[in-house]
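>>> Predicted model and sequence follow; I will ask about them next.
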Amino acid sequence: MGLDYSYEVFLPARGVAGALAGLPALAPPRRDVPPLAVTLPGRGRVDLPYTSWFKSDPVDCSAGGDLRLDLSVLCGPDPAVDAYAAESHLEPVGPGRFDIGYVYLTVRFAPALHPRHASLQFTAATSRMSRLFEESAGIREAFTGFTAAVGGVCCLLDTESETSRVRWLDGGPADETVPGPRFPGYRELVAAWPG
């Protein structure tokens, strides 16, 4: 089994619909698929230009649970992205922007550890992409920029190790570990979030 590194964005649960609506800034819409109808907890509905498990069938999350989306992420160039693009034979999709390929998004509407906050976990599809998540400042800026844009309270990089890297916290970029000196565990990190 390969590496499955991920960026996880946490935001107040009431902001999930807005975050999903803001996804096209991070992940370009798929024009070759019909809109995906998603019913959210509380009975709200959004139509998304992505697939769920590579299908466009309506998804009902009104009773909670998780939502899984398949999407591609855009990022700016940096040495790690340039090397990845060269190895993968990727062409820029716009001025200084690369589509790095499929990323799997899991939306958790109210996880037990932090029920007032939802999480959007973006998982790399390959081991090479996982290493790119860890090495690239452009990828980090794409996810922390998305976190800021959707009113997120925290963004973590999970590298499948004993610690996660905090990349966004308290309204700005961060570089700390959990567990670490400031946050001995995840409960202490969650306790620091507003709302």
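Happy to help now that I have it.

>>> From here on, just use CA atoms for contacts and neighbour counts.
Will do.

>>> Now the most centrally placed residue in the chain. Nearest residue, chain neighbours left out?
Centroid-nearest residue in the chain: residue 122, 3.5 Å away (criterion: C-alpha atoms, centre = their mean). Counting by C-alpha to C-alpha, 6 or more residues apart in numbering, residue 122 lies nearest to residue 105, which is 4.5 Å off, once chain neighbours are set aside.

>>> hang on, the one you found packs against residue 119?
No: Residue 105 lies out of contact with residue 119 (C-alpha atoms under 8 Å); the separation is 9.9 Å.

>>> which residue ranges form the strands in the chain?
6-12, 36-39, 45-48, 59-60, 66-75, 98-108, 117-124, 154-158, 164-169, 172-178 (DSSP state E).

>>> The third one packs against which elements?
So the one you mean is strand 45-48. helix 16-21, strand 36-39 (3 or more C-alpha pairs under 8 Å, 6 or more residues apart in numbering; DSSP states H and E).

>>> before we move on, what about the longest one?
Counting contacts by 3+ C-alpha pairs under 8 Å, 6+ apart, the secondary-structure elements packed against strand 98-108 are strand 66-75, helix 79-88, strand 117-124.

>>> Buried by neighbour count: which residues of the helix ranked longest in the chain qualify?
Taking DSSP state H as the assignment, the helix of the chain that covers the most residues is helix 137-149. Using 16 or more other C-alpha atoms under 10 Å as the test for burial, helix 137-149 gives 137, 138, 139, 140, 141, 142, 143, 144, 145, 146, 147, 148.

>>> try this one side by side with the last:
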Amino acid sequence: MGLIYGYDIYVRPRKVAGVLVRLAELAPPARTVPPLEITLPGSDRVVLPFTSNFASDPVDCSASSTLELDMSLMFDADEALREYARTGGPGQDAAGRIPIGYVYATIRFASLLHPGYASVECWAATSAMSRLFARSAGIRKAFTDLTADSGGVCCLFDTGDGAPEQVCWLNGEPTRETVPGPRFPDQGALVATWPDPGEQTSALPLRGPGTA
């Protein structure tokens, strides 16, 4: 089995739609698949330029615990992305971005770390792409910014191979902690720092406009 690296974004369930909309903003402008209509728990609806299990049929998640997406995403070019493109990936566009795909996403409406938070887990399709995820500062920035702009509580880079997870964003601030590490000996210690998901106060500063 190859490497499976990914970025895991944790948000309050009502903010999942915002994460998906921002992921859609990273899609290549020349959409090559029919629009995918998703009905989320709570009846929020989003239309995305992706597929779900490689199909474009409408997906009703109102009674589901998970959603699967197949995505192509654009990232601002850095040296790691340029090297990846030179070895067979698609080239850089006029805006200085490089498309990467497939990137798979598993959305859990009750996350494994805390059932009061949802998770959006974006993971690489191949070992080569996993190594790119580990090297690219541009990809890390894109997922960290997406977490911040969506009001996410935490963003983790997870290698899935037993190595320490890297905390990229936590409670409104970028960070470089690891789990396990000096500050967080285990995942429970990390989750203990998250706000109560039922709090109605504005607990997290948001980077982008238009976030509820």
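Noted; the coordinates are in hand. The structure presented is a predicted model; accordingly, all values stated were derived computationally and were not measured.

>>> Fetch the TM-score of the aligned pair.
For this chain pair, the superposition-based TM-score is 0.93 by TM-score structural alignment, normalised by the length of structure 1; 195 aligned residues with a C-alpha RMSD of 1.6 Å.

>>> before we move on, the earlier item: any chance of the strands of structure 1 in TSV, with distance to residue 24 of structure 1 too?
Formatted as TSV, the strands of structure 1 follow (distance: least, C-alpha to C-alpha, whole Å):
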stretch	distance to residue 24 of structure 1
strand 6-12	16
strand 36-39	14
strand 45-48	9
strand 59-60	19
strand 66-75	9
strand 98-108	12
strand 117-124	14
strand 154-158	18
strand 164-169	20
strand 172-178	22
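
>>> Tell me which of those sits nearest to residue 92 of structure 1.
Taking C-alpha to C-alpha, strand 98-108 is the member of the strands of structure 1 nearest to residue 92 of structure 1, at 4.8 Å.

>>> After superposing, tell me the mean distance of that closest one to structure 2.
Following the fit onto structure 2, the mean deviation recorded for strand 98-108 of structure 1 is 0.8 Å by mean C-alpha distance after the TM-score superposition for structure 1.

>>> tilt between that strand and helix 137-149?
40 degrees (axes from the mean of the first three to the mean of the last three C-alpha atoms, to 10 degrees).

>>> Report the buried residues of strand 98-108 of structure 1.
Within strand 98-108 of structure 1, the residues that qualify as buried are 98, 99, 100, 101, 102, 103, 104, 105, 106, 107, 108, counting by 16+ other C-alpha under 10 Å.

>>> cool, and stretch 114-122 of structure 2?
Using 16+ other C-alpha under 10 Å as the test for burial, stretch 114-122 of structure 2 gives 116, 117, 118, 119, 120, 121, 122.

>>> Between which two of those residues is the distance greatest?
Going by C-alpha to C-alpha, the pair spanning the buried residues of stretch 114-122 of structure 2 furthest: 116 and 122, at 19.5 Å.

>>> residues touching the spatially closest residue to residue 139 of structure 1 that is not a sequence neighbour, list them.
Nearest residue to residue 139 of structure 1, sequence neighbours excluded (C-alpha to C-alpha, 6+ apart): residue 75, at 5.7 Å. By C-alpha atoms under 8 Å, 6 or more residues apart in numbering, the residues touching residue 75 of structure 1 are 26, 97, 98, 99, 100, 138, 139, 141, 142.

>>> cool, and residue 119 of structure 1?
Taking C-alpha under 8 Å, 6+ apart, one finds 8, 9, 10, 11, 106, 107, 108, 109, 110, 111 in contact with residue 119 of structure 1.

>>> Quickly note the distance from the nearest residue to it once chain neighbours are set aside to residue 120 of structure 1.
Leaving out its chain neighbours, the residue that sits closest to residue 119 of structure 1 by C-alpha to C-alpha, 6+ apart is residue 10, at 4.5 Å. As judged by C-alpha to C-alpha, to the nearest Å, residue 10 of structure 1 and residue 120 of structure 1 stand 6 Å apart.

>>> Distance across stretch 170-183 of structure 2, terminal residue to terminal residue?
Rule used - C-alpha to C-alpha; the end-to-end distance of stretch 170-183 of structure 2 is 13 Å.

>>> Name the nearest of the buried residues of stretch 114-122 of structure 2 relative to residue 88 of structure 2.
Closest approach between these and residue 88 of structure 2, by C-alpha to C-alpha: residue 122, at 21.9 Å.

>>> ok, the closest one touching residue 104?
Yes: if you go by C-alpha under 8 Å, residue 122 of structure 2 and residue 104 touch, sitting 5.6 Å apart.
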